[in-house]
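Peer 1: can't give you the sequence, but here's the structure:
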């Protein structure tokens, strides 16, 4: 099965990596802007606080910096989650389109017969792709299962969230 789906897996992995890099770049750009704004606010707060007691100014600056760090962390996590959701949806849509191609469907049916044996029964999977059964065994080549496998493979090969 791996040999037959290798080109699809490689294409999906390349697409997933490219999409992940683009989403991470967007998220990091947004995070840098948020950090610059947070730093600007913290600097303004420190300048205003200098007219007051020095200890109060230090406490305000620390509180602002900690708050900015928390907001930045929250923004990064939100951006990562959104990037992951978008990537998963792109992979799912790409697979849905490819799985509707008669040549791909024939290769999927051949893969099912190869893995499960010649008496294997094949059928359409809800949402796209194919399912195969033979003698109590089942092979799931649905769009959902293939998307999950592609995302797991991408995560296993390279964590796209690390800078």
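Peer 2: Perfect, I can see it now. Note that the structure is a prediction, hence the values are computed from the model and not measured.

Peer 1: drop to CA atoms for contacts and neighbour counts, all remaining ones
Peer 2: OK.

Peer 1: SS state for residue 118?
Peer 2: Three-state call for residue 118 (DSSP: H, G, I helix; E, B strand; the rest coil): coil.

Peer 1: also residue 30?
Peer 2: When classified by three-state DSSP, residue 30 comes out as helix.

Peer 1: roughly how far apart are it and residue 80?
Peer 2: Using C-alpha to C-alpha, to the nearest Å, one gets 11 Å for the distance from residue 30 to residue 80.

Peer 1: what about the two, which has more around it?
Peer 2: More crowded of residue 30 and residue 80, by other C-alpha atoms under 10 Å: residue 80, with 20 against 16.

Peer 1: other SSEs contacting the host helix or strand of that one?
Peer 2: Residue 80 is part of helix 54-99, with elements assigned from DSSP states H and E. If contacts are counted by 3 or more C-alpha pairs under 8 Å, 6 or more residues apart in numbering; DSSP states H and E, helix 54-99 sits against helix 2-49, helix 143-157.

Peer 1: for these, give me CSV that also has distance to residue 119.
Peer 2: Formatted as CSV, the helices and strands packed on helix 54-99 follow (distance: least, C-alpha to C-alpha, whole Å):
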stretch, distance to residue 119
helix 2-49, 19
helix 143-157, 23
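
Peer 1: closest one to residue 67 among the ones you listed?
Peer 2: Proximity to residue 67, assessed across the helices and strands packed on helix 54-99 by C-alpha to C-alpha, is greatest for helix 2-49 (8.7 Å).

Peer 1: also this one, for the comparison:
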């Protein structure tokens, strides 16, 4: 069982349920904002690099297309148009692959940075105890809290069910709340 499977207290006036307590969410808000700012900055750099690479690819493709058109004129206008369509599709696919690779790099970097930040945060005994108290508040006083190998916590309920609050689970949960399409749109 993961943190996602445990019923959460609804946030006042939101009409939705939240998996994190307001105190935990508030404590993580500066971290989330800083990580988003870093990710956006890196996304912008990678996007700019990808645009430069795409422009060079496009320029090369245009030169190649010009040669193809000149040769194709002798074979007919219809053949040249067909080749141009195929070349444009190839360039678009190549550009999209560059963007997707850049987005994956950004996401992987965001996960690593977020995990490092959460691990540092949970190294603070006060923050660690707040997370443990949050788990006890949500799951009851009979819950047994133990450390996870990645620096987080795990809660075991009397019936044997486990609630994971490991570093990886906390980061996964936080990243599900980020609309990555907005991140990519901001970078573009």
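Peer 2: That came through, no problem. Since this is a predicted model, take the numbers as computed values, not measurements.

Peer 1: quick check: TM-score for this pair?
Peer 2: The TM-score (TM-score structural alignment, normalised by the length of the first structure) is 0.84; 162 aligned residues with a C-alpha RMSD of 2.3 Å.

Peer 1: what's the neighbour count on residue 135 of the first structure?
Peer 2: 10.

Peer 1: that one and residue 63 of the first structure, how far apart?
Peer 2: Applying C-alpha to C-alpha, one obtains 65 Å for the distance of residue 135 of the first structure from residue 63 of the first structure.

Peer 1: can you give me how far the helix holding residue 80 of the first structure is from the chain middle?
Peer 2: 13 Å (C-alpha atoms, centre = their mean, to the nearest Å).

Peer 1: what of stretch 42-57 of the second structure?
Peer 2: Taking mean C-alpha positions (C-alpha atoms, centre = their mean), stretch 42-57 of the second structure and its chain are 19 Å apart.

Peer 1: grab the nearest non-local neighbour of the residue nearest to the spatial centre of the second structure.
Peer 2: Centroid-nearest residue in the second structure, with C-alpha atoms, centre = their mean: residue 107, separated by 4.4 Å. Of all residues not flanking residue 107 of the second structure in the chain, residue 39 sits nearest, at 8.0 Å (C-alpha to C-alpha, 6 or more residues apart in numbering).

Peer 1: alignment lookup: that neighbour to the first structure.
Peer 2: With TM-score structural alignment as the criterion, residue 39 of the second structure lines up with residue 20 in the first structure.

Peer 1: can you check residue 120 of the second structure too?
Peer 2: Per TM-score structural alignment, residue 120 of the second structure is aligned with residue 97.

Peer 1: quick one: that match from residue 4 of the first structure, how far?
Peer 2: Using C-alpha to C-alpha, one gets 18 Å for the distance from residue 97 of the first structure to residue 4 of the first structure.

Peer 1: also residue 32 of the first structure?
Peer 2: Taken as C-alpha to C-alpha, the span from residue 32 of the first structure to residue 4 of the first structure is 43 Å.

Peer 1: what sits against the residue nearest to residue 107 of the second structure?
Peer 2: Taking C-alpha atoms under 8 Å, 6 or more residues apart in numbering, we find residue 39 of the second structure in contact with 106-107, 110.

Peer 1: name the nearest of those residues relative to residue 35 of the second structure.
Peer 2: Distance to residue 35 of the second structure across the contacts of residue 39 of the second structure (C-alpha to C-alpha) is lowest for residue 110, with 7.0 Å.

Peer 1: quick one: what's aligned to that closest one in the first structure?
Peer 2: So residue 110 of the second structure corresponds to residue 87, using TM-score structural alignment.

Peer 1: neighbours of that match, how many?
Peer 2: Applying other C-alpha under 10 Å, we find 21 residues neighbouring residue 87 of the first structure.

Peer 1: so who does it touch?
Peer 2: 16, 19-20.

Peer 1: who's in contact with the aligned residue in the first structure for residue 144 of the second structure?
Peer 2: Following TM-score structural alignment, the counterpart assigned to residue 144 of the second structure within the first structure is residue 121. Residue 121 of the first structure makes contacts with 113, 132-134, as judged by C-alpha under 8 Å, 6+ apart.

Peer 1: how about those in TSV, adding neighbour count, secondary structure and distance to residue 26 of the first structure?
Peer 2: Converted to TSV, the contacts of residue 121 of the first structure look like this (neighbours: other C-alpha atoms under 10 Å; DSSP: H, G, I helix; E, B strand; the rest coil; distance: C-alpha to C-alpha, whole Å):
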residue	neighbour count	secondary structure	distance to residue 26 of the first structure
113	20	helix	43
132	23	strand	40
133	18	strand	43
134	17	strand	46
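
Peer 1: pull out the buried residues from stretch 66-78 of the second structure.
Peer 2: If you call a residue buried by 16 or more other C-alpha atoms under 10 Å, then stretch 66-78 of the second structure has these buried ones: 68-69, 72.
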